[in-house]
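**Q** below are the sequence and a predicted model; questions follow.
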Amino acid sequence: MPRILAIDYGIKRTGIAVTDEMQMIAFGLTTTPSDTVISFLKDYFTKEKVTLVLVGEPKQMDGTPSQSAEIINAFVALFHTTFPTIPVERVDERFTSKMAFQTMIDSGLTKKQRQNKALVDEIAATIMLQDYLHYKK
């Protein structure tokens, strides 16, 4: 069965998570500079079959788009142009970064380790994907 991939796109860094082949478990794949994410995905898609890509949709508490929505919408448009056969589903990403940081604390990471913003982005993508899998069932 093909995998599902989640993208937590940011201005500088993009966290990426993926499911196992049975689409039961989400795990962090990597964090890549946002300006190289398309080339990373091109390479990844040649190695792995992906049936769906989730992209975080940033919203304010009242449900309106956040400041970064325009940048992420541009990324989604580029993704559609580059990978027209791979469907994209937008998912609410509110609180994923805070949840990722709390996960790092709960995991016993040191303060220095918790300052690794790339790890926060990767964990946020993983949380987004795991929530999707839970909701899908």
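**A** Good, I have the coordinates. Numbers count the residues shown, from 1 in each chain.

**Q** contacts, neighbours, all on C-alpha from now
**A** Will do.

**Q** return the residues in contact with Ala125.
**A** Ala6, Ile7, Asp8, Gly15, Ile16, Ala17, Gly28, Thr96 (CA atoms under 8 Å, 6 or more residues apart in numbering).

**Q** got the buried residues for the longest helix anywhere in the chain?
**A** Looking across the chain with DSSP state H, the single longest helix is helix 117-136. By 16 or more other CA atoms under 10 Å, the buried positions in helix 117-136 come out as 118-130, 132-133.

**Q** quick check: Lys42 vs Glu48, distance?
**A** 10 Å (CA to CA, to the nearest Å).

**Q** wait, I meant Ala74
**A** Distance of Ala74 to Glu48, computed by CA to CA: 25 Å.

**Q** is it true that Gly108 lies in a helix?
**A** No: using DSSP: H, G, I helix; E, B strand; the rest coil, the assignment for Gly108 is coil, not a helix.

**Q** what about it, distance to Lys12?
**A** Distance from Gly108 to Lys12, by CA to CA: 26 Å.

**Q** put this next to the first one:
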Amino acid sequence: MAKYGRLIGIDVGTKWIGLARTDLLKTVANPIGTYHDSEVMEALKKLVENEQVEKFVVGWPLTPEGDEGKAIKMVRSFLSRLEEHFPDMEVAKMDERYTSKEAVRAMVEAGVPKMKRRESDRINKAAAAIILQKYIEFMKSENVRVTDRYV
């Protein structure tokens, strides 16, 4: 029997952090919102309390060559805070290369006006959804159920 629950995608920025979540079957990711760095832990706490959250999927900033990018230090700091607030929650890292560009391209295709596309809150939450969807697709391609647990 399938285990129902949600995955939460996180796109860490310098000031703003985008969040997304899956449906209970973990088949599709949808943006939730963008939160200031000082507010995101409270938003995550509410999600964990009110949704069936199984795992956080955090964007991992790699260079085009696949090396760790400059933003790794910032994401590692965020991961430390995440661990403090949610010590029992599983966290996965997902390559986030090009997700912001993909988010802008998706907004263009959806007809979002140029001025609105420049708003970082829209980009961050869309990038979080793309990171999460890539994770779902990766798990499927590896023939692994996203309900499986890893240590």
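**A** Good, I have the coordinates. Since the structure is predicted, the reported quantities are computational estimates derived from the model, not experimental observations.

**Q** top of the contacts of Ala125 of structure 1 by neighbour count?
**A** When those are compared by neighbour count (other CA atoms under 10 Å), Ala6 ends up highest, at 32 neighbours.

**Q** how far away is the counterpart of it in structure 2 from Val112 of structure 2?
**A** With TM-score structural alignment defining the correspondence, Ala6 of structure 1 maps onto Gly9 in structure 2. Gly9 of structure 2 is 22 Å from Val112 of structure 2, where distance means CA to CA.

**Q** and if you look at Lys70 of structure 2?
**A** As judged by CA to CA, Lys70 of structure 2 and Val112 of structure 2 stand 30 Å apart.

**Q** circling back: and for the longest helix of structure 1, what span of structure 2 is it aligned with?
**A** The aligned range for helix 117-136 of structure 1 is 120-139, by TM-score structural alignment.

**Q** now do stretch 72-89 of structure 1
**A** Under TM-score structural alignment, stretch 72-89 of structure 1 corresponds to residues 75-92 of structure 2.

**Q** what do you get for stretch 52-63 of structure 1?
**A** Going by TM-score structural alignment: stretch 52-63 of structure 1 matches residues 55-66.

**Q** pull the residues that contact the matching stretch.
**A** Under CA under 8 Å, 6+ apart, the answer for stretch 55-66 of structure 2 is 6-12, 68-72, 75, 89-97, 128, 131-132, 135.

**Q** helices of structure 2, start to end?
**A** Under DSSP H, structure 2 gives helices at 40-50, 72-85, 99-109, 114-117, 120-141.

**Q** please name whichever of these is nearest to Lys26 of structure 2.
**A** Closest approach to Lys26 of structure 2 among the helices of structure 2 (CA to CA): helix 120-141, 7.2 Å.

**Q** thank you kindly, that will do.
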